[in-house]
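# fold the following.
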Amino acid sequence: MKLDHLAALNAERDARRPAILVTDTGDGTQRLVREAEIDSDPLAETLRERLLSGKSGIVEADGRSLFLTVQVPPVRLLVVGAVHISQALCPMAAALELDVTVIDPRTAFATPERFPDVALLSEWPGDAFARLAPLDRYTALAALTHDPKIDDPALIAALNAGCFYVGALGSRKSHARRLDRLHEAGLSSEATGRIHGPIGLDIGAVTPAEIAVSILGDVIATLRRDRIRGKAKGERAECMRHGVDA
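Presented below is the predicted three-dimensional model:
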């Protein structure tokens, strides 16, 4: 890999922007395709599928064999609310290699003693988001405070940024009230329909640890559904290229 390509890949990684290095296995020539450049690339459909799947590999195009080195940002989980559920959630998420950050302006809750070895921001969500890399579709957000002053701005920011998972703790009644507030704030029903509320899979969870399991299961299910759709789409396209009925 050329040094300029390596430097460019590193820059995209630091900015949490996906990119693909296309290498011709025949002559070794390379080109870097940033996400913003994909639509104008001759391999646009294939590159989009690879970004969705997150998998590198060899493809055939115009009689040439190309190796696509796919670089996508690590999946991160932003937990808004330094509550008991968050204390159970963080070590589980870390075990799944999610990049976890807890955000809560309530300094009595957001303490290193309660959240050891966890990135902790004792700030309002808006201030915390300004310090972090921009929210993106590789980000999951779980709003767990039950306080509209804290949760609602975080939900609005996550929905506007296209985070792949947006969930909020609360009963169905409290979620209905939440939706009314968000609609009054200008969000559409289509946007608020993306909120997983009540948060988590319906597994009958009761304890903080059980609720944390349900949340992580919901996050993973949402992530894998997106990846599976991308893989299935790529497999169908490959079958069509070879004249095979998928």
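# going forward, measure contacts between C-alpha atoms and count neighbours the same way
Noted.
# what about Met142, which SS state?
You called it Met, but residue 142 is Ala. With DSSP: H, G, I helix; E, B strand; the rest coil as the basis, Ala142 sits in strand.
# and this one, so I can compare the two:
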Amino acid sequence: MLLAHLQEINAARDARRAAVTITDLDTGSTRLFREKEVFDPPVSSALESALRTGKSGIVETGGRSVFINVYLPSPRIVAIGAGHISQALAGMAAIAGFELTIIDPRDSFASPERFGPAQCLTERPEDVFQRTPLDAYTAMVAVSHDPAIDDFPLMKAIAAGCFYVGALGGKKSHAKRVERLAKLGLDDAAIARIHGPIGLDIRASNPAEIAVAILADIILTLRTRNVTGTLDEAS
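So this is what the prediction gives:
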């Protein structure tokens, strides 16, 4: 690997952005791409698949064999609210390969010993986000069921382009949430990004099942997200 490419990949890793190298197996020449916002020109389906799955491999394109090596940031979940749903999600997220951070300013809820490997912070979300900004490889899960705690993280997640934004509550609760967020300046397209009610509809009836539905929805969104955002070709 060229030193310049290694430096680019390390910079992308530090910034939690994707990087991809494509090596022609006949000539040995390598191109490096850095993630941006719009693919120009459109990428091949093989490159799209690599960006969605994080899997590298050999593909045939244009009659040539190339090796696609993809470097993706580790996907993570930020859960707002340290209730039973987050407690159930803690173990499941780790098994599925997600780093989980639980944020709840209510000391009586956020007892770290309840959440196993997950990081549990008894702070205001806005203070945490100043240290650890949200990004396109973060899933936001607002499950405190308290608008005073949930609404700000939802707005920040949308602004940051989080790949998944979900909020707990039934249809009536979500309708009220939509009204609040609209008054705060979010447009219809932004509000439509919120998965509410949260999770896949599996008829969940307890916190553990709701956590399963949330995690499944996160994985589905991650693997089907729009990746024709941008790769700028580097030399």
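# quantify their similarity with the TM-score.
Taking TM-score structural alignment, normalised by the length of the second structure as the basis, the two superposed chains have a TM-score of 0.85; 226 aligned residues with a CA RMSD of 2.4 Å.
# quick one, helices of the first structure?
3-14, 44-53, 84-95, 125-131, 148-161, 172-184, 189-192, 208-241 (DSSP state H).
# reformat those helices as JSON lines; add distance to Glu60 of the first structure.
Output for these, formatted as JSON lines (distance: least, CA to CA, whole Å):
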{"stretch": "helix 3-14", "distance to Glu60 of the first structure": "22"}
{"stretch": "helix 44-53", "distance to Glu60 of the first structure": "10"}
{"stretch": "helix 84-95", "distance to Glu60 of the first structure": "37"}
{"stretch": "helix 125-131", "distance to Glu60 of the first structure": "41"}
{"stretch": "helix 148-161", "distance to Glu60 of the first structure": "34"}
{"stretch": "helix 172-184", "distance to Glu60 of the first structure": "47"}
{"stretch": "helix 189-192", "distance to Glu60 of the first structure": "38"}
{"stretch": "helix 208-241", "distance to Glu60 of the first structure": "10"}
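# and those: which comes nearest Ile199 of the first structure?
Taking CA to CA, helix 208-241 is the member of these nearest to Ile199 of the first structure, at 6.3 Å.
# sorry, back to before: do you know which of the helices of the first structure lies nearest Pro73 of the first structure?
Nearest of those (CA to CA): helix 3-14, 6.4 Å.
# ok, the aligned partner of Ala211 of the second structure in the first structure - contacts?
Taking TM-score structural alignment, Ala211 of the second structure has Ala212 as its aligned residue in the first structure. Applying CA atoms under 8 Å, 6 or more residues apart in numbering, we find Ala212 of the first structure in contact with 85-86, 88-89, 200.
# spatially central residue for the second structure, please.
Residue closest to the mean C-alpha point of the second structure, counted by CA atoms, centre = their mean, is Thr138 at 2.9 Å.
# so who does it touch?
75-78, 162-164.
# grab the longest strand from the first structure for me.
Across the first structure, the strand with the greatest residue count (assigned by DSSP state E) is strand 64-71.
# show me what that strand is packed against.
Packing contacts for strand 64-71 of the first structure, counted by 3 or more CA pairs under 8 Å, 6 or more residues apart in numbering; DSSP states H and E, involve strand 19-24, helix 44-53, strand 57-61.
# just the residues contacting that strand, thanks.
Strand 64-71 of the first structure has contacts (CA under 8 Å, 6+ apart) with 9, 13, 18-26, 50-51, 54-60.
# by how much does it deviate from the second structure on average?
Its matched residues in the second structure lie on average 2.2 Å from strand 64-71 of the first structure after superposition (mean CA distance after the TM-score superposition for the first structure).
# quick check: angle from that strand to strand 57-61?
Here strand 64-71 of the first structure runs at an angle of 140 degrees relative to strand 57-61 (axes from the mean of the first three to the mean of the last three CA atoms, to 10 degrees).
# which of the residues in strand 64-71 of the first structure are buried?
Across strand 64-71 of the first structure, burial judged by 16 or more other CA atoms under 10 Å covers 66-71.
# contacting residues for the residue nearest to Ile203 of the first structure when sequence neighbours are not counted?
The shortest distance from Ile203 of the first structure to any non-neighbouring residue, by CA to CA, 6 or more residues apart in numbering, is to Ser214 (6.7 Å). Counting by CA under 8 Å, 6+ apart, Ser214 of the first structure makes contact with 200-203, 205.
# right, and Asp107 of the second structure touches Thr122 too?
Yes - under the criterion of CA atoms under 8 Å, Asp107 of the second structure makes contact with Thr122 at 6.0 Å.
# and those two? Which one has more around it.
Thr122 (19 against 11; other CA atoms under 10 Å).
# how about Thr221 of the second structure, what's its partner in the first structure?
Looking across to the first structure (by TM-score structural alignment), Thr221 of the second structure lines up with Thr222.
# skipping its backbone neighbours, what lies nearest its match in space?
Leaving aside its chain neighbours, Thr222 of the first structure sits nearest to Tyr165 (6.9 Å; criterion: CA to CA, 6+ apart).
# ok, the residue lying closest to His175 of the first structure once chain neighbours are set aside - how many residues close by?
Distances taken as CA to CA, 6+ apart put Gly197 closest to His175 of the first structure, at 6.2 Å, once the chain neighbours are dropped. Residues near Gly197 of the first structure, counting by other CA under 10 Å, number 22.
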